[in-house]
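Trainee: quick one, fold the following:
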Amino acid sequence: MQNLQKYLASEFEMKSLGDLKYFLGIEVARSKHGIFLSRRKYILDLLAETRMLDCKPIDNPSEQNHKLRFYSDQVPTDKECYQRLVGKLIYLAHTRPDIAYAVRVVSQFMHSSSEDHMGYVMHSLRYLKVTIGKGLMFCKYGHTDVEGCRDADWAGLVTDRRSTSGYFTFVGGNVVTWRRKKQKVVSRSSAKAEYRGMAQGVCELPLLCFSI
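Mentor: A predicted model of the protein is given here:
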């Protein structure tokens, strides 16, 4: 490793800064249990920017049974502000799988947002207030097994009655990829929605097996 660092330093203007602690808003903490990734400072800056530091926290990242959609008589909100906030939540979701669904919902209304949509974003910010310290923990479990779990709702989108698939994949007991995606066609039964969700999740597993 030292020889590699010397070689790179001879070719480029660079130097070793030691163990990684902070990179692109991601805080890295090491212990005997493993490596922990979090975004505490990033979330605090986001709450300060939106003046939500003193908001009332909630323990759920998204509203249950929401009916968000486009309405002809909807009250518009600041489009630029909405897009900026949702963009920051998308970036935050790279280390926070728990907000992946809420981010997917609000990202559908980037080009025509309303006060109701902005209220859903504020709901997620109130959740972040009480979960600032959450993140991803990577531990050494002594194996490199590839596992996956998936789920899907049925006709959960009120606009077009499509279903949403979601999956998580694990390598060595640690989550490495996750995704929620609207299905391309309308499923006429919950079983079809589940099978389509399973197909999307299974496609991810061979790629992970090949990479390790």
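Trainee: from here on, contacts and neighbour counts on C-alpha atoms
Mentor: Noted.
Trainee: chain neighbours aside, what residue packs nearest to residue 33?
Mentor: Once flanking residues are discounted, residue 33 sits nearest to residue 139: 6.1 Å by Cα to Cα, 6 or more residues apart in numbering.
Trainee: one more, so I can put them side by side:
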Amino acid sequence: MKDLGSLKYFLGVEVTRSKHGLFLSQRKYVMDLLANTGMLDCKPADTPIVENHKLGVYVDQVPTNRERYQRLVEKLIYLSLTRPDIAYVVSVASQFMHSPSEDHMAVVMRILSYLKSDPGRGYFTFVGGNLVTCLGPPQSLSTEGLPKGPNAATKLHCDNQSAFEIANNPAQHDRTKHVEVDRHFIKEKLKHKLISIPFVPSLEQLADMLTHAVSKRRFEDSLDKLGITDIYAPT
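Mentor: Now for the predicted structure:
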């Protein structure tokens, strides 16, 4: 074995160290992707996908180069390793790998235009003071609250009013019959103050940008709150 020193670059992922922890990004990977697709001089886009998009498979769609589309989407899937801000739109684009149209390719090109705006974005993730990176499919459970100490309850922010009321209602409810075991587990943790479930309005739900297209304002606000930033940007 040979000591190669501190990790700086591995499989397209750049690692930057500071007193706060590790910062992961794929800036070089993005720049190479933009260069290979001729998008280095493109006009940057504010968001990776337009709000209220109507993507789908239609009988009158104009087909595009399937092999090129698949290669680009595969590269973007790998890029989403450090770019959760494109996770949703990449998951949408990947649904049309078998029969992509010009409209689908236009979405992929918009992703590249968005990447041009901030190629060095990456993120830190901390849980209880420890650096943790956790990625999953768009519909996986996400926790947004962090405990302040070893005896503090972990906050699970919830924007579903029905789920919030069921969790905090001591009486059984008809609609919980199929999840009674899980419900009793959650109630036990609530009783012992190991977790708490504060309600958060949908407009403040940070996970929204990971599950559907949102407005520019909400998208940028979520980026800041999720700690997704560009350490290479001028200050």
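Trainee: where does the TM-score land?
Mentor: Once the chains are laid over each other, their TM-score by TM-score structural alignment, normalised by the length of the first structure reads 0.62; 149 aligned residues with a Cα RMSD of 3.1 Å.
Trainee: follow-up on the earlier one: what is the neighbour count of the residue nearest to residue 33 of the first structure?
Mentor: Residue 139 of the first structure: 15 surrounding residues under other Cα atoms under 10 Å.
Trainee: list the contacts of it.
Mentor: 33, 34, 35, 173, 174 (Cα atoms under 8 Å, 6 or more residues apart in numbering).
Trainee: quick one: the helices in the first structure?
Mentor: Secondary structure of the first structure (DSSP state H): helices at 2-11, 40-49, 79-92, 100-107, 115-130, 190-211.
Trainee: any idea how far the most centrally placed residue in the second structure is from residue 110 of the second structure?
Mentor: Residue closest to the mean C-alpha point of the second structure, counted by Cα atoms, centre = their mean, is residue 84 at 3.0 Å. Remark: distance between residue 84 of the second structure and residue 110 of the second structure (Cα to Cα, to the nearest Å) = 16 Å.
Trainee: what sits up against stretch 36-47 of the second structure?
Mentor: With contact meaning Cα under 8 Å, 6+ apart, stretch 36-47 of the second structure is reached by 31, 34, 110, 111, 112, 113, 114, 115, 116, 117, 216, 219.
Trainee: give me the aligned partner of the fifth one over in the first structure.
Mentor: It refers to residue 112 of the second structure. Counting by TM-score structural alignment, residue 112 of the second structure lines up with residue 125 in the first structure.
Trainee: contact partners for its match?
Mentor: So residue 125 of the first structure contacts 47, 52 (Cα under 8 Å, 6+ apart).
Trainee: please point out which parts of the host helix or strand of residue 185 of the second structure sit buried.
Mentor: If you go by DSSP states H and E, residue 185 of the second structure is part of helix 180-191. Buried residues in helix 180-191 of the second structure, counted by 16 or more other Cα atoms under 10 Å: 186, 187, 190.
Trainee: can I get those residues in TSV with distance to residue 164 of the second structure?
Mentor: Below are the buried residues of helix 180-191 of the second structure laid out as TSV (distance: Cα to Cα, whole Å):
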residue	distance to residue 164 of the second structure
186	12
187	12
190	12
